[in-house]
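Student: Got a predicted model here, sequence first, then my questions.
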Amino acid sequence: MLINSGASLTLIKSNLFHLPYYIRQSARYPSSKFQIHLADKSCLYVQKSLLLPITIANRTKKHIVYVVPKLWRPCIIGNDFIQRHNLQIDGGHQRIYFKELVVKNPITPNLDPIREKEEEYVLLASERIKIPSYHAVNIQVQPDKEVVSTEEEPSEYEVTTIKLTPCVANGVIKPQKSMNVQVANLTKKTIIIHPGQALASMTRLNEAQSNVLHQIEKTQQEGTSSNRE
């Protein structure tokens, strides 16, 4: 693993490991036009993007990574990961660690709205539903607290399953009045989802991640249009 503050995005080599199905199903596949430009003006082609758990200094963080077939290192931790998770690089002592924010007054009625947006929300089931063995259904959910936004356009959030059973399809969502997620039962027995049950976490994407996802969607639309022509 290479930690490179000069790299904008976090990358992994495509043959690094075999991913379980519940992670692979959340993959986004860009068109062949999507590329990452390097400092030497060469290009890397992105195979897909995934939300993966990454462990550094005995701490595990979930982050969107970009899978590259011909990467010269198994994994490159980029500046998007460093900034989002407040990873500290101590060159003098040859160590890395996550710096925790110290809040002098954790309970205060006047919360900073920008900081509030960075917090993690929990998506709770809004209905009771049975899921048969090896089936997936769409379930209406709601966040455990009000999502604060100062922007006209709703921000995009990462959705990450909390448990393997029930397993929520990882992906990206925009908070709105009515939200649905896909929940799978990967066991041999029928399971029941109850109202108020915690199903997934929802964390706001940083600017770099959001821009890349928009570029992927744009290239996909351009590829679809060119195929029709």
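Tutor: Good, I have the coordinates. Numbers count the residues shown, from 1 in each chain.
Student: C-alpha from now on. contacts and neighbour counts both.
Tutor: Will do.
Student: Tell me the buried residues in the longest helix seen in the chain?
Tutor: The longest helix of the chain (DSSP state H) is helix 207-228. Within helix 207-228, the residues that count as buried by 16 or more other C-alpha atoms under 10 Å are Gln209, Ser210, Val212, Leu213, Gln215, Ile216, Glu217, Lys218, Thr219, Gln220.
Student: Put this next to the first one:
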Amino acid sequence: MKYALITGASGGIGREIAKALASQGYCLYLHYHQNENSVDILQEQLTNTSTWKVQADLSTKNGLSKLIAEITTPIDVLILNSGSSYVGLMTDMEENQVEDMIQLHLTSTFLLTKSLLPGMIKKKSGKIVVISSIWGVTGASCEVLYSTLKGGLNTFVKALAKEVAPSGVNVNAVAPGAIATNMLADFLPEDIDTLCEEIPMGRLGKPHEVADLVSFLISSKASYINGQIININGAWYC
């Protein structure tokens, strides 16, 4: 049996990644923070494989420990998809908001990976994919901390890949642009139209397109791709 852990499996991209991995025969640990109903629906759809849902708030140390304790099998594929953004001026952020986002994006990612890596190294195989962001590559005004953290994850990918490549482990990141998920739910229709006008392909990306790229990266066809940040943004900011 092959096992995968997907953090943030309740979101639009996480759900599509789960469906893609299930179709490849993976048994899935589906992590979520608040949207349990979304994961319940997902489990009902994934009748062709075994799934376990795990609730944990990865913006806290206790949440990270809780998630790690729930993983009872060696993990073959780790999809690091949890994240949240703050839109507003850097000077308006509260200190606790900064600390929570650092814990969620960087600290939990680092320590969760540290916990699961020994099993991959022992087997001389493993795939780790970080869901980054276009803003981790180019930076975004009014999303300074989010951009900083995603940029940090990109460097994490490059550094870790060099460390574990000799052990047969691949580490890559996918950096989506504007994708049609709930992260854009607060945008007015006219704002979406304006955004699409900025994107050379003239539309938002679809969650399944991100999942297709992730599926490729964890496949044998991508065996020599390691330490890469792959943009998927319709030629926006390329």
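Tutor: Yep, that arrived. Predicted model only: the values in this text are computed from it and were never measured.
Student: what's the TM-score here?
Tutor: The TM-score (TM-score structural alignment, normalised by the length of the first structure) is 0.26; 108 aligned residues with a C-alpha RMSD of 6.4 Å.
Student: if we can go back for a sec, could I get the buried residues of helix 207-228 of the first structure as JSON lines with distance to Val172 of the first structure?
Tutor: What follows is these, written out as JSON lines (distance: C-alpha to C-alpha, whole Å):
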{"residue": "Gln209", "distance to Val172 of the first structure": "11"}
{"residue": "Ser210", "distance to Val172 of the first structure": "10"}
{"residue": "Val212", "distance to Val172 of the first structure": "13"}
{"residue": "Leu213", "distance to Val172 of the first structure": "9"}
{"residue": "Gln215", "distance to Val172 of the first structure": "14"}
{"residue": "Ile216", "distance to Val172 of the first structure": "13"}
{"residue": "Glu217", "distance to Val172 of the first structure": "12"}
{"residue": "Lys218", "distance to Val172 of the first structure": "16"}
{"residue": "Thr219", "distance to Val172 of the first structure": "18"}
{"residue": "Gln220", "distance to Val172 of the first structure": "16"}
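Student: which residues of the second structure fall in helices?
Tutor: Under the criterion DSSP H, the second structure contains helices at 12-23, 36-45, 61-70, 95-102, 108-123, 135-138, 144-164, 189-198, 207-217.
Student: tilt between the fifth one and helix 144-164?
Tutor: Orientation check (axes from the mean of the first three to the mean of the last three C-alpha atoms, to 10 degrees): helix 108-123 of the second structure against helix 144-164 gives 20 degrees.
Student: which one of the buried residues of helix 207-228 of the first structure sits closest to Ile36 of the first structure?
Tutor: Val212 (9.8 Å; C-alpha to C-alpha).
Student: Could you report the distance from the closest one to Gln140 of the first structure?
Tutor: Noted for Val212 of the first structure: a distance of 28 Å to Gln140 of the first structure, by C-alpha to C-alpha, to the nearest Å.
Student: what's the answer for Gln215 of the first structure, then?
Tutor: Using C-alpha to C-alpha, Gln215 of the first structure is found at 29 Å from Gln140 of the first structure.
Student: thinking again about what came up before, now, of the helices of the second structure, which is deepest in the fold?
Tutor: Among the helices of the second structure, ranked by average contacts under mean count of other C-alpha atoms under 10 Å, first place goes to helix 12-23 (a mean of 22).
Student: what inclination does that one have with respect to helix 36-45?
Tutor: Using the same axes, to 10 degrees: helix 12-23 of the second structure against helix 36-45 is 20 degrees.
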